[in-house]
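> can't give you the sequence, but here's the structure:
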């Protein structure tokens, strides 16, 4: 049957709810999908040229030293148009919309963001001063709006039109464990899960799935966030800290205020051929005077994706995100923000696991109150209250094993917290101090039923665990000399943990052990930054991080772990895990070259792993045995992060980044498990002189990982090379089309950190259209 005939038959027999069947070729689906949006494209492409014409100039300097700042990112709010300052701190922004006021967002690593209102038809806004941030860390704050100037992040965003967490793999020092087609668990320099502090707009996220099928990225659309703040290592003491390995905060929204009525709408759609995936999104803002309201929604779904060797079963998904943020500027110095973010997912497959997600929901609530230069000693005050409710249900009802034994696990986490922070200038320094509180309730019930006998058994895998956290923190930053800056921080944390309904078998297993516990943990960091020249920066830091074991490690009862195939039992007497980290950073940031070289060393004490319990029988189907969480004496992770962006000609840019890590279990003198292999992302980018057309070709190369831990059931992973091509067309900064091909050679491969060697997607053609009003 020919291609044309097959597509005609499919068109005649499809229903309105599902316009295409799985056996239709990608060409047919792409053509039909484009036809569906033909009117949409034509309407918004008409007369786009009249919206842009003139240039806008300005200069950016350090408010404290008055030195010019090269490499500062300047972005027109609500668009993808931006530029950066040259070595003299000067920027020239082309194709600026005329006839209307615009907002410029001025952002630079280590400085507070500034939003400037530019009057209509202005050509020069003079000098803009940036205040150094309260916290200067051995990390990076990557702002999504800067993707036109930060090559590695821009590439990651363009390579992920579906908004998934795969983009984390393309940022130096970061990796991700695939949990499903849309859920990726972050990894920073070989550390993951509870070793990291992951938040959404400062709201603590604790997965409700015992197998972490629902990490924070399952509840956020990464293509629509405003900023991504990354701390590599325990170099953050304020807020919720950074555990022993670092922190990531996904910033969804930030209000803007306007004297006159301001409205802005951003809508779009995307398509992925590899999974017949479709995604629509809408984001709007209305503001006037003291009020600002933002609303956003994303609908994302896909069928089983195809790898280089064929279809991957149980990989379909369906997600819906709805966000709302209200900002009220109470006075010139006071602001109130109220946020509500919700996410609903259903029928999400997990090919690496024996179970799938039937449904998962999250409800996030946040209230922020800011006071600038308060009467209390002239300090800036920040108050935050939040609530996170996450529910997760998974089962094996669609799997063949259900005919022998049906299994369902219902998990729930409730996190209530808040923090208070005060910031004040002290001469050439600035001090930040505050209090952080949160309360966690976690429970998970597993139910098993044998269909042939209708026999049913239930057990709490997390026995109504309660964890309470209270922390005092302080950070200080001081300019010792014009080219030398000191930053330091400390954090003291009290943690109380208890189990409300431990199983009798769990209590008997730990008969001589107190189930309740209380820890007092101290952490901190010290960093020096030296600027020998305007474009160069050298940073050295040392940090100590401490974390109390999480609810899973303390109180789990026969918790299946798909990494090594064992059932795990918690230990209430585990010692807190500790880290000492050394970080060196050498950076150059000029108009033509952005370069960074960051070697690091992490020493881990009382590293938490698993020890086999001989003679005990597992309860999960297919489990290899039973382990108990235990402390390993010491472990070490060393590595290097590298990044380069070089504008060799005005329209041509070369970029490359690489990450390498090596882990060692010092007690058993064997490799540490789950350490990502050497990986690099390199390519070339061309921008047309009009800045309307961009083409980017890239290659992601990953080395073979044969430094593995057989003791943990780990196996070696072959290296691979994946080639991608991306193109972007912009009309006046308001209409954007992105299209490209991922995995051009349709190579079959899998990532080392993923479970069960599940294959990654094969060749994928994607299309993404965005319209800004």
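That came through, no problem. Please read these numbers as outputs of a predicted model, since none were measured by experiment.

> only C-alpha atoms for contact and neighbour calcs from this point on.
Noted.

> state the next helix or strand along the chain beyond the strand ranked longest in the chain.
Among the segments of the chain that qualify as a strand by DSSP state E, the longest is strand 455-481. Tracing the chain past strand 455-481, the next element assigned as helix or strand by DSSP states H and E is strand 484-499.

> number of nearby residues for residue 79?
As a burial measure, the neighbour count of residue 79 was computed by other Cα atoms under 10 Å and equals 18.

> kindly report the same for residue 455.
10.

> what about the nearest residue to it once chain neighbours are set aside, which helix or strand?
For residue 455, the nearest residue in space outside its immediate sequence neighbours is residue 449; the separation is 5.5 Å by Cα to Cα, 6 or more residues apart in numbering. Following DSSP H and E, one finds residue 449 within strand 429-450.

> which other helices and strands contact that strand?
Where contact means 3 or more Cα pairs under 8 Å, 6 or more residues apart in numbering; DSSP states H and E, strand 429-450 is packed against strand 406-426, strand 455-481.

> distance from the last one to the middle of the chain?
What separates the centre of strand 455-481 from the centre of its chain is 19 Å, taken as Cα atoms, centre = their mean, to the nearest Å.

> tell me which residues in that strand are buried?
Within strand 455-481, the residues that count as buried by 16 or more other Cα atoms under 10 Å are 459-479.

> which residues are in contact with the helix or strand harbouring residue 554?
Taking DSSP H and E as the definition, one finds residue 554 inside helix 551-555. Residues from elsewhere that reach helix 551-555 (Cα atoms under 8 Å, 6 or more residues apart in numbering): 210, 442, 461-463, 465, 467, 499, 502, 569-574, 629.

> max pairwise distance over the residues you listed: which two?
Of all pairs drawn from the contacts of helix 551-555, the greatest distance, 20.3 Å, lies between 210 and 573 (Cα to Cα).

> let's bring in a second one:
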């Protein structure tokens, strides 16, 4: 399968008018390729790397969860047009680590209106890496499902100049996105800045029913970096974003998603001695979120608003050591502190509700602290054999800061020391193929959303009664390449002790024991220089051993079949996504998304989509597509049920339908 190598384009008109030379980079200039990505494949054991700037089908993503759902093994807990919660191999929430340029961010909404991926416009990043399973310890604590890294890659310039990239996207239901990114500098340093804007109206399902789903998002980022030599980089960066989003699944909408970020990082690489690399980062993320029932809809009676916020401060320091030529060790530590607060207002008028929360004092309800130490080693036994292993220990503390009347555990503290680790063997064969087997263990501290519910002991707080979740998982598979053929097969089997399950019908968090298994199968066949067939299959099976039931919120079997054509400046493709019925469910149970619970069985469906691309110049790319060509009416198994919103289709006690036929067009330009 071809690797994605793509720069997309920008609006460098101000730079062009200054007459600055284009920059000479320390790597070959990459040109735009017209191939539309439909299912990124693993390129090494349990790792998927993909270019978020590449055009995709379905319609190019506007947030992180929307982007991840194109990767085999991922699903999304849907609630309308935006801000779904990503699910990897049936695991969601804090089981899946989401890092933005190495930084952890947690949403403020108690109902998960704003998961971490809600603050991501994928195309503003240069690279997305997915690490599946508990098979690394370098990127945080308790990540039993895996880790997703959204990263910007700013390289040293060889001479003074500039580069820019950006894009425009337009589509059905008022979809319009803009993205621009510009870098100016020279060998000693650089300035990089960019911005995004994404908007859409309410969409309609295949039957023409309107779904309450409009959104508007914007983001900006800027960085100043020093690069005194090829090995060193120091960067101070900042980001600011905001927006609004209508939700079909609940009685309120999100009318403010403000994120403020500042970060300072240092790295020195390729030093060549015992200490080969050193890198560190400190950061702060502040999220200020407002939800109400009157800005984007008409309230029934009472006007209500809620304004939670969350401040996360953290840091990470690591060093890569080379004790011997065949031995590499990464050692380091990380820390994170976050504080969650809230305030609200209500009244018989919009003004009363708005003034009510603005005039109210913010009340802290919970705070967390974590310190971790880790070590991860790679032993190269031979040219074809290697062993990778790691271990970490995390010191966790949580404090229940709620008033005594609101929580039976008010003023209490939960302290734990939790270990994690893994060991994996990899062997290359056949020239460019690899097989592997690994065993991993991850222990996860209960998060904010799980602790805020009622406890299994019958009390009104699960803060102390919820035990840490412990996952032990076996991963095995192969990445095989032979001539025009490519195959990636991965399977996993896990035992989860004290799996944290929420029963939404009883507003209760409890621990159960569970078994999970499944895998992904991906294949490609370049049967002609211009033609390639691709396919993928993903399956998850989960069982709640304590109750003798299926594990809740597990996606059904899903297959993707694609046929792609690429010749010269032209490309075309077809994608058929097929999803099987899901008859395994635990009605009323689920995860941390508000009322994100199993509703019953779902039928299968198939969605057909087409795309085409044209590259009139190496720096310009035009792509277009039609998603859901047959205008099928369908809902995802993990979609939530809806609220009764005047002027929109009612999805009360049934899953929210997905968009009908969607046309889209994307223009990109890359200059460097």
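Good, I have the coordinates. The shown structure was predicted, so the numbers you read here are calculated from the model rather than taken from an experiment.

> please work out the TM-score for the two chains.
The TM-score (TM-score structural alignment, normalised by the length of the second structure) is 0.86; 620 aligned residues with a Cα RMSD of 3.0 Å.

> residues making contact with stretch 406-414 of the second structure?
Contacts of stretch 406-414 of the second structure (Cα under 8 Å, 6+ apart): 396-404, 459-461, 463-464.

> just the buried residues of those.
Using 16+ other Cα under 10 Å as the threshold, 396-402, 460-461, 463-464 are the buried ones among those.

> which member of these is positioned nearest residue 24 of the second structure?
Comparing every one of those with residue 24 of the second structure (Cα to Cα), the shortest separation belongs to residue 396, at 46.4 Å.

> and that closest one? What does it align with in the first structure?
Under the alignment by TM-score structural alignment, residue 396 of the second structure pairs with residue 495 in the first structure.

> and its match, how far from residue 425 of the first structure?
When distances are taken as Cα to Cα, to the nearest Å, residue 495 of the first structure and residue 425 of the first structure turn out to be 31 Å apart.

> which residues does the aligned partner of residue 526 of the second structure in the first structure contact?
Counting by TM-score structural alignment, residue 526 of the second structure lines up with residue 647 in the first structure. Shown here is residue 647 of the first structure, whose contacts under the criterion Cα under 8 Å, 6+ apart are 592-593, 653-654.

> the residues you listed in strands, which ones?
When DSSP E defines the strands, the subset of the contacts of residue 647 of the first structure inside them is 593, 653-654.

> make a ChimeraX selection of the buried ones in those residues.
Those of these that count as buried under 16+ other Cα under 10 Å are selected in ChimeraX with:
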select :593,653,654
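
> ok, the ones in strands among the contacts of residue 647 of the first structure vs residue 488 of the first structure, which is closest?
residue 593 (29.5 Å).

> from what I see, that closest one and residue 653 are in contact.
No - between residue 593 of the first structure and residue 653 there is no contact, the gap being 9.4 Å when judged by Cα atoms under 8 Å.

> now the common contact residues for the two.
The contact lists of residue 593 of the first structure and residue 653 share 645-647, where a contact means Cα under 8 Å, 6+ apart.

> can you redo those residues as TSV with secondary structure and distance to residue 146 of the first structure?
As requested, these are exported to TSV (DSSP: H, G, I helix; E, B strand; the rest coil; distance: Cα to Cα, whole Å):
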residue	secondary structure	distance to residue 146 of the first structure
645	strand	14
646	strand	16
647	strand	16
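
> for residue 21 of the second structure, which non-adjacent residue is spatially closest?
Using Cα to Cα, 6+ apart and skipping the chain neighbours, the partner closest in space to residue 21 of the second structure is residue 161 (4.7 Å).

> ok, that neighbour - contacts?
Contacts for residue 161 of the second structure were tallied using Cα under 8 Å, 6+ apart; they are 20-24, 184-186.

> tell me, how many residues neighbour residue 127 of the second structure?
Using other Cα under 10 Å as the criterion, residue 127 of the second structure is surrounded by 18 other residues.

> now the counterpart of it in the first structure: closest residue in space, sequence neighbours ignored.
The equivalent of residue 127 of the second structure in the first structure is residue 227 (alignment by TM-score structural alignment). Taking Cα to Cα, 6+ apart, and ignoring the residues beside it in sequence, residue 227 of the first structure has residue 143 as its nearest neighbour in space, at 4.3 Å.

> relative to residue 125 of the first structure, how far out is that neighbour?
Distance check for residue 143 of the first structure against residue 125 of the first structure: by Cα to Cα, it reads 23 Å.

> out of the two, which sits in the busier spot?
Using other Cα under 10 Å, the more surrounded residue of residue 143 of the first structure and residue 125 is residue 143, with 20 against 14.

> just give me the match in the second structure for the more buried one.
With TM-score structural alignment defining the correspondence, residue 143 of the first structure maps onto residue 50 in the second structure.

> surely its match and residue 131 touch.
No - with contact defined as Cα under 8 Å, residue 50 of the second structure does not reach residue 131; the gap is 11.9 Å.
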